[in-house]
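Visitor: Could you look at this predicted model? Sequence included:
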Amino acid sequence: MEIEAAVVEEEGGAFDIETVELEEPRANEVLVRVVGAGVCHTDMVVRDQLYPTPLPAVLGHEGSGIVESVGSNVTRVEPGDRVVLSFDYDDDCHSCHDGHPAYCEAFFEHNFGGRRPEDGTSPISRDGERLSGRFFGQSSFATHAIATERNVVPVGDDVPLELLGPLGCGIQTGAGAVLNSLEPSAGSSIAVFGAGSVGLSAVMAADLSGCTEIVSIDLEESRLEKAAALGASEPIDPESVDDVVEAVRDRTDGGVDYAVESTGVPAVAEQAVETLTQRGTLGIVGAPPLGAEASYDINDLILNGRSITGIVEGDSAPQEFIPDLVELYRQGKFPFDELVTYYEFDEIEQAVADSENGKTIKPILRVGEP
């Protein structure tokens, strides 16, 4: 079938909407008519080839939509179901069997390879040329996407479908970093570095967890104001203080129990660990370029009992965690819609620009009718 898709031709190139061809779903695949698609920093990371997904490519990995058809082996969803598209995994390795698909041994191949890991094919082509069309198992910057039974998550019909796509990556990454990985106790303290969609999702999750001191650090005043509205007790602009580490320590009686680093800047990760109190834990979720390194004083970690943990996709099992987040949203306890600005599909370049310059926290493209 012919569909419309945003194609990135070359490193740093534009997201150009073109007509391409999409295969029918194979036995374990699902054809989804895309309703909404979140714009995530990772899309720009791949556009700029900081992660090596082959170009030309159709990106997009926070899709939501309606199932149109399913392969012969699919039993979890059927045509007409409303779904969120999340990351893909092999469902066969030790991590997947242990309930941690975000740490799938084949995660990179399934999400950044641009092809089906099983045979190296792509469901998207253009004039006979295969494009990378399995980005995060979906490539949802398109009117239709081929996903797998593994990475489609059914959702109810009482929430706006076009809103839910970012639950598949950015929102679940920030919320899951707190709720699934760090698991702060009520009354504890946390510092969240970066107040984009991931960082603000972490702030909301910390508030849900009962953290009584929630420090939000960002350079954008408007984002700090949003953080305060969503539960942050101590907003800090690094440019307004002499020393960020000392500012966090001063406002939290000597340091925080937990920290989340969502900026992807190694120097910020180095600062974040220094804000921890004894036996504190830093969760790193920001994605720097491959090969990026940060330095730590080993004795400082040892003598203070501090821990550093990497976190992928909020250590989420999407089939369970995304419905939990939807229910929290229904109950008014997780208002992630306050992060969202909508754009029409043909405004994708503006949405990307507004995300990169900080004007918009979480852009969502309206691709089709709910």
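Guide: Noted; the coordinates are in hand.

Visitor: C-alpha only now, for contacts and for neighbours.
Guide: Fine.

Visitor: what about the residue nearest to residue 274 when sequence neighbours are not counted, distance to residue 191?
Guide: Spatial nearest neighbour of residue 274, chain neighbours left out: residue 245 (6.4 Å); criterion: C-alpha to C-alpha, 6 or more residues apart in numbering. Distance, residue 245 to residue 191, by C-alpha to C-alpha, to the nearest Å: 10 Å.

Visitor: Look at those two and report which has more neighbours.
Guide: Remark: of residue 245 and residue 191, residue 191 carries more neighbours, 32 against 18, as counted by other C-alpha atoms under 10 Å.

Visitor: Now do the same contact list for the more buried one.
Guide: Contact criterion C-alpha atoms under 8 Å, 6 or more residues apart in numbering gives 214-217, 248, 256, 258-260, 272, 275 as the residues in contact with residue 191.

Visitor: Put this next to the first one:
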Amino acid sequence: MKIKAAVVRDKGGPLTLETLDLEDPRDDEILVRVVATGVCHTDVVVRDGLLPTPHPVVLGHEGAGIVERVGRNVTKVAAGDAVVMTYDSCGECPSCAAHAQSYCHAFFPRNFFGTRPDGSSALSKEGTRIHGNFFGQSSFATHALCHERNVVKVPGDAPLELLGPLACGVQTGAGAVMNALRVPAGASFAVFGAGSVGLSAVMAARVAGATTIVAIDLHDERLDFARSVGATHTLNPSRDDVVASLVALTGYGIDYALDTTGLAKVIRQAAGSLAPRGTCGVLGASAPGTEIVLDEVHFMSGGRRLMGIVEGESDPDTFIPALIELHRQGRFPFDRMVKFYPLDEINTAIADSLEGRTIKPVVRMEA
């Protein structure tokens, strides 16, 4: 079938809207009419060639839409179902067998190689290959193919155009707090970086019952927003000594810290702010080979912990519906971060995100 899609052709260049050919779904694939897709920083990193995803490629990995067709081996969803498309996994490795699919041994090839597992692509233009299957979906398009492992059925009355960000960015921040760090009621929590991931973590910390919730960012407007969704304190590193302030606030350091920046200097601050037996989660990606330097005596002597986190350690089939229900109850207002753009303004959406004008852009796939 013919679809409209945003294609990355040049490293760091604008996405171009093109008419492409999309193959029919295979026996194990699902054809989704995309309603809307969130714009994530990972899309920008891949656009800029910082990860080895081949170009030309259709990106997009926070898609929400309606199932149109399913392959004959698919039983999880049916035509007409409302769905969110999330990250892909193999379902066969030790991590997947342990229901820890965000650490799938094949996570990188399944999500970043731009092909199906057999090396093929379902996308082409005038017979020329366009890479797809990005995060098992490539949803910067009017239609996408996905798989049972990365499709999540959602309630038919849910606000579908809002739900795409739950697939990655929001799931990552909220899941880091609720699934990975397991921040308990009464704990102190600090997040370094108040973008959509960090703000999702703030909302989740409030749901979890943390009593001291600190957001740290260089942009005061983001800090104001963080206070409006649950932060009890905010710090701006341009004028605040972050580590000293966090220790002074609690008297001994933060119980749980989360870095969303991927910057080694910031991770050191996050780890340096920990109380004895405190835990720091790291989920911001940086260039391969980046090293983290810590004060070994401080880190070891207090029994402090540093852990990597991918996709919030979430089981999407249960966690995404849980976030939808929390939103329905008014306890997880992630919709306040969202601004909508039509597909033909996708480059504006990306620019607004990078410049900090929009916290979470979502692109609507208008026909």
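Guide: That came in fine, so what should we check first? Since we're looking at a predicted model, the values are computed, not measured.

Visitor: what's the TM-score for these two chains?
Guide: Here the TM-score for the pair of chains, by TM-score structural alignment, normalised by the length of structure 2, is 0.99; 367 aligned residues with a C-alpha RMSD of 0.9 Å.

Visitor: thinking again about what came up before, please identify every residue contacting each of residue 245 and residue 191 of structure 1.
Guide: Residues touching both residue 245 of structure 1 and residue 191 comprise 272, 275, with contact defined as C-alpha under 8 Å, 6+ apart.

Visitor: ok, residue 269 of structure 2 to residue 288 of structure 2 distance?
Guide: Between residue 269 of structure 2 and residue 288 of structure 2 the distance is 21 Å, computed by C-alpha to C-alpha.

Visitor: I meant residue 332 of structure 2, not that one.
Guide: 33 Å.

Visitor: out of these two, which sits in the busier spot?
Guide: Ranked by neighbour count (other C-alpha under 10 Å), residue 332 of structure 2 and residue 288 place residue 332 first, with 22 against 8.

Visitor: which parts of stretch 186-199 of structure 1 are buried?
Guide: Burial within stretch 186-199 of structure 1, assessed by neighbour count using 16 or more other C-alpha atoms under 10 Å, is assigned to 188-199.

Visitor: Closest one of these to residue 121 of structure 1?
Guide: Of all the buried residues of stretch 186-199 of structure 1, the one sitting nearest residue 121 of structure 1 is residue 198; the distance, using C-alpha to C-alpha, is 31.9 Å.

Visitor: can you confirm that closest one is in a strand?
Guide: No: counting by DSSP: H, G, I helix; E, B strand; the rest coil, residue 198 of structure 1 is not part of a strand but helix.

Visitor: show me what contacts it?
Guide: With contacts defined as C-alpha under 8 Å, 6+ apart, residue 198 of structure 1 is in contact with 170-175, 262.

Visitor: Dump those residues into JSON lines; add distance to residue 362 of structure 1 and secondary structure as well.
Guide: Putting these into JSON lines (distance: C-alpha to C-alpha, whole Å; DSSP: H, G, I helix; E, B strand; the rest coil) gives the following:
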{"residue": "170", "distance to residue 362 of structure 1": "9", "secondary structure": "helix"}
{"residue": "171", "distance to residue 362 of structure 1": "9", "secondary structure": "helix"}
{"residue": "172", "distance to residue 362 of structure 1": "13", "secondary structure": "helix"}
{"residue": "173", "distance to residue 362 of structure 1": "13", "secondary structure": "helix"}
{"residue": "174", "distance to residue 362 of structure 1": "13", "secondary structure": "helix"}
{"residue": "175", "distance to residue 362 of structure 1": "15", "secondary structure": "helix"}
{"residue": "262", "distance to residue 362 of structure 1": "14", "secondary structure": "coil"}
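
Visitor: Between which two of those residues is the distance greatest?
Guide: Spanning the widest gap among these are 172 and 262, at 12.8 Å by C-alpha to C-alpha.

Visitor: burial measure for the nearest residue to residue 71 of structure 1 once chain neighbours are set aside, as a count.
Guide: Across the structure, with C-alpha to C-alpha, 6+ apart as the measure, the residue nearest residue 71 of structure 1 apart from its sequence neighbours is residue 27 (4.0 Å). By other C-alpha under 10 Å, the residues close to residue 27 of structure 1 number 13.

Visitor: isn't residue 27 of structure 1 right next to residue 72, touching?
Guide: Yes: look at residue 27 of structure 1 against residue 72 with C-alpha atoms under 8 Å: they come within range, at 4.8 Å.

Visitor: picking that back up, need the buried residues of stretch 186-199 of structure 1 in a markdown table with distance to residue 362 of structure 1, can you?
Guide: Rendered in a markdown table, the data for the buried residues of stretch 186-199 of structure 1 read as follows (distance: C-alpha to C-alpha, whole Å):
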| residue | distance to residue 362 of structure 1 |
| --- | --- |
| 188 | 28 |
| 189 | 26 |
| 190 | 23 |
| 191 | 21 |
| 192 | 17 |
| 193 | 17 |
| 194 | 13 |
| 195 | 11 |
| 196 | 8 |
| 197 | 6 |
| 198 | 9 |
| 199 | 11 |
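
Visitor: Need the residues that contact the helix or strand where residue 30 of structure 1 lies.
Guide: Per DSSP states H and E, residue 30 of structure 1 falls inside strand 29-38. Counting by C-alpha under 8 Å, 6+ apart, the neighbours of strand 29-38 of structure 1 from elsewhere in the structure are 24-25, 60-71, 74, 140-149, 161-166, 362-370.

Visitor: rerun that using 6 Å as the cut-off
Guide: Counting by C-alpha atoms under 6 Å, 6 or more residues apart in numbering, the neighbours of strand 29-38 of structure 1 from elsewhere in the structure are 25, 62-71, 143-149, 162, 165-166, 363-370.

Visitor: for the stretch 251-367 of structure 2, what spans make up the strands?
Guide: In the stretch 251-367 of structure 2, the segments counted as strands under DSSP state E, counting those that start in this stretch are 254-259, 274-282, 305-308, 338-342, 360-364.

Visitor: How many neighbouring residues does the aligned partner of residue 182 of structure 2 in structure 1 have?
Guide: Residue 182 of structure 2 maps onto residue 183 of structure 1 when the alignment is built from TM-score structural alignment. Counted with other C-alpha under 10 Å, the burial measure for residue 183 of structure 1 works out to 14 neighbours.

Visitor: Could you pull up the residues touching residue 183 of structure 1?
Guide: With contacts defined as C-alpha under 6 Å, 6+ apart, residue 183 of structure 1 is in contact with no residue.

Visitor: re the thing from before, buried among the contacts of strand 29-38 of structure 1? Make that a PyMOL selection.
Guide: Command for PyMOL, covering only those of the contacts of strand 29-38 of structure 1 found buried under the criterion 16+ other C-alpha under 10 Å:
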select buried, resi 25+62+63+64+65+66+67+68+69+70+71+143+144+145+146+147+148+149+162+165+166+363+364+365+366+367+368+370
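
Visitor: Residue 221 of structure 2: neighbouring residues, count only.
Guide: With neighbours defined by other C-alpha under 10 Å, the count for residue 221 of structure 2 comes to 12.

Visitor: Thanks a lot, catch you later.
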